[in-house]
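# what would the 3D arrangement of this be:
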Amino acid sequence: MPDTLTTEEETVASTRATTMHAAVITAPKVVEVQQVPMPQPAAGQVRIRLQGCGLCASNIPVWEGREWFTYPVASGNPGHEGWGLIDAVGEGVTNVKVGDRVAALSYNAYALYDLADADKVVKLPASLAGKPFPGEPLGCAMNIFKRSDISEGQTVAILGIGFLGALLVQLAKKAGARVIAVSQREFSLETAKACGADEVIRMDDHYKIIEKVKERTNGNFCERVIECTGKEWPLNLAGELCAERGKLIIAGFHQDGLRQVNVQLWNWRGLDVINAHERDPQEYINGIKAAVTAVEQGTINPDQLYTHTYTLDEIASAFEHLTSRPEGFIKALITF
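Prediction:
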């Protein structure tokens, strides 16, 4: 994927601009590309001329509408998976400079430009030039894998093979684990196989899945089970697939209300239940740095998972596909 900011002339032009294009969700399922003021970096901040931004499933509630949201949302929000080139720096910034290509932890990246704190960007090496790099979800995968404590010889079940689940399949296989992938869509199961899954099971019937995993593990179930769906039923299924004294890792983003879970089962089997989400921004940055190394070394290969690309003008279609998951959909990118 070509870079969009390649010359000094373009950098100078961007610093002189006073407005930019940005996506604005004005009401549930309504998005407009508007001309908005160009953000200016304050002390300790950088401005990024974005080359792209991934779409995250956590965007769906904002897109669909919930009673606790107000509209219009801020321009460029909720884009938080951006990467691009620094085109301006605020006072006191010394760790990066204009022209550096970075992945950023920022929050309004469905736009041509976004601001980030200078300590919330990660420089991308020349070896990744021209490649998309949505740092936030790649970093999440690395952090979740670290929290999962997976080692050689373990059996690991991963429920929900989207972008995150597929990356975790790759990471678990590199660690020497046996991986069982459980997902609803046939395409997702094919993706899991391509990422190295040893076995795949269709996520259809709760009790049949339990019996299949029990059979394939000689009744022992799995030392590690990672739930990546954010849904109640698969979360309870994940507990059923855990071995005694196993670890249940919650990687799904559970944001639509309370969950009823089988604590009796978790208690009886002596499970460690790990909520693998991070809230410390520095941990996100550590994860992004680890992802840079993992991609460079071939530990993970996200390129095969970027299945859909849209321009900013096509962002309504991108949100619709993010929600409906058409055949072949894993990860969508907005590119500029």
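# going forward, measure contacts between C-alpha atoms and count neighbours the same way
Noted.
# ok, now how distant is the closest residue to Ala251 other than its chain neighbours from Val121?
Of all residues not flanking Ala251 in the chain, Cys228 sits nearest, at 4.9 Å (CA to CA, 6 or more residues apart in numbering). Using CA to CA, to the nearest Å, we find Cys228 at a distance of 26 Å from Val121.
# what's the answer for Phe253, then?
Phe253 is 23 Å from Val121, by CA to CA.
# between these two, which one's more packed in?
Applying other CA atoms under 10 Å to Phe253 and Val121 shows that Val121 carries more neighbours, namely 25 against 16.
# wait, isn't that one in contact with Lys97?
No. The pair Val121 / Lys97 is not scored as a contact, 11.3 Å apart, by CA atoms under 8 Å.
# and this one, so I can compare the two:
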Amino acid sequence: MPDHQGQPRAARVIAPGQTDIVPMVPRDPGPSEVRIAIEGCGVCASNLGPWAGPEWQQFPLPPGGLGHEAWGVIEAIGDEVHGLPPGTRVAFAGQHGFATHETVPAADVIVLPDELADMPVPAEPLGCAVNIFRRAAISGADTVAIIGIGFLGALLVQQASQAGARVIAISRRDSSLELARRMGADHTIAMEDHWQVIDHVKTLTDDHMCPVVIEVVGKQWPLDLAAELVCEGGRLVIGGYHQDGPRQVNMQMWNWKGMDVINAHERDPQVIRRGMRDAVRAVAGGLLDPMPLYSATYPLEGLAAALDATRDKPGRFVKALIACK
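Next comes the predicted model:
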């Protein structure tokens, strides 16, 4: 691999499971844009679909492509941009963040406070956690089951616990259940057997089941399990990213329970940015603590290893970050 270290460059997925590094010329900002020298970018589970090389995916991907959880420092601004001088540290939800630079609309950036000066700030997934929690409408009187304790699930446990809810965390790995307990879960259940999980929740809730269940895995079985755990008139909140095609659901049970089903994936850019801003404030104020969830930081040249780790989850792995400088 050519040595581009120190030069403007981007990682690029060139085939299933393969990356390379290419030089880039950072684009000058248009009138309402800013150019950002990227410090780092989070690796998202949604990256794994393209990484696996489905039939619909065309290669190579654009330089920096898949990276949408970046943060960095503004180094140039357009003529119509005000209040964002060069040197301002920001986070943003771009599309080519696995690179040293990206140029984006000024309206899309979130200014980072001084309290976060020494911290990685992948504000986009932090904002997702805040928006999912908002859509779940959890109160202190609720018993909440959260299925899938990865990055989002752990932050949802923390928020639900802070809201005073009774939290049941359900996940496959022992390390994930330990993480859930550290984040404030009242009960943890290993996701090994469908009916044993259901019986366990029945016991914990005196057969009432849960007013709120949040599914954060993105697979068929966890979705099936989540529906079983919702009480009559409760809420099933889908936070998992379902990227592998259609789902089958038990509509007879869904109808009979009279439950609300909430797709907590936001598509309105204003709502996404609001969640990011609220998340940044929560981290700066000590209400959210994502630092234990950042498992490893890889150089830009190590994107392939970071994606593999995101897929394979070795040891206590939760989330990978890419250092883009």
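# superposed, how do the two chains score by TM?
The TM-score (TM-score structural alignment, normalised by the length of structure 2) is 0.96; 319 aligned residues with a CA RMSD of 1.1 Å.
# sorry, back to before: what lines up with the residue nearest to Ala251 of structure 1 in structure 2?
Alignment note (TM-score structural alignment): Cys228 of structure 1 maps to Val216 of structure 2.
# check Lys131 of structure 1 too.
Match for Lys131 of structure 1 (TM-score structural alignment): Met119.
# and its match, which of the three is it?
Of the three states, Met119 of structure 2 takes coil under DSSP: H, G, I helix; E, B strand; the rest coil.
# that one: neighbour count?
The burial count for Met119 of structure 2: 10, using other CA under 10 Å.
# distance of it relative to Gly72 of structure 2?
11 Å.
# how far away is Pro16 of structure 2 from Leu61 of structure 2?
Between Pro16 of structure 2 and Leu61 of structure 2 the computed distance is 10 Å (CA to CA).
# any idea which residue sits dead centre in structure 1?
Central residue of structure 1 (CA atoms, centre = their mean): Pro137, 2.7 Å from the mean position.
# check which residues of the strand or helix carrying that residue are buried.
Secondary structure assignment for Pro137 of structure 1, by DSSP states H and E: helix 135-148. For helix 135-148 of structure 1, a neighbour-count test (16 or more other CA atoms under 10 Å) marks Gly135, Glu136, Pro137, Leu138, Gly139, Cys140, Ala141, Met142, Asn143, Ile144, Phe145, Ser148 as buried.
# excluding chain neighbours, what is closest to the last one?
So that's Ser148 of structure 1. Ser148 of structure 1's closest residue in space is Ile249 (CA to CA, 6+ apart), at 6.3 Å.
# that neighbour maps to what in structure 2?
By TM-score structural alignment, Ile249 of structure 1 lines up with Val237 in structure 2.
# just to check, its match is in contact with Val212?
Yes. The pair Val237 of structure 2 and Val212 qualifies as a contact (CA under 8 Å) at a distance of 7.4 Å.
# now do the shared contacts for the two.
Taking CA atoms under 8 Å, 6 or more residues apart in numbering as the criterion, Val237 of structure 2 and Val212 both touch Ala136.
# list the contacts for the residue nearest to Ala251 of structure 1?
Ile158, Leu159, Gly160, Ile161, Leu164, Gly165, Ile250, Ala251, Gly252, Phe253.
# take those residues and lay them out in TSV including distance to Gly287 of structure 1 and secondary structure.
What follows is the contacts of Cys228 of structure 1, written out as TSV (distance: CA to CA, whole Å; DSSP: H, G, I helix; E, B strand; the rest coil):
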residue	distance to Gly287 of structure 1	secondary structure
Ile158	20	strand
Leu159	22	strand
Gly160	21	coil
Ile161	20	coil
Leu164	13	helix
Gly165	16	helix
Ile250	17	strand
Ala251	14	coil
Gly252	17	coil
Phe253	17	coil
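# buried ones among the residues you listed?
Judged by 16+ other CA under 10 Å, buried ones among the contacts of Cys228 of structure 1: Ile158, Leu159, Gly160, Ile161, Leu164, Gly165, Ile250, Ala251, Gly252, Phe253.
# what is the neighbour count of the nearest residue to the last one once chain neighbours are set aside?
Same thing as Phe253 of structure 1. Nearest residue to Phe253 of structure 1, sequence neighbours excluded (CA to CA, 6+ apart): Gly230, at 4.7 Å. Neighbour count of Gly230 of structure 1, defined by other CA under 10 Å: 18.
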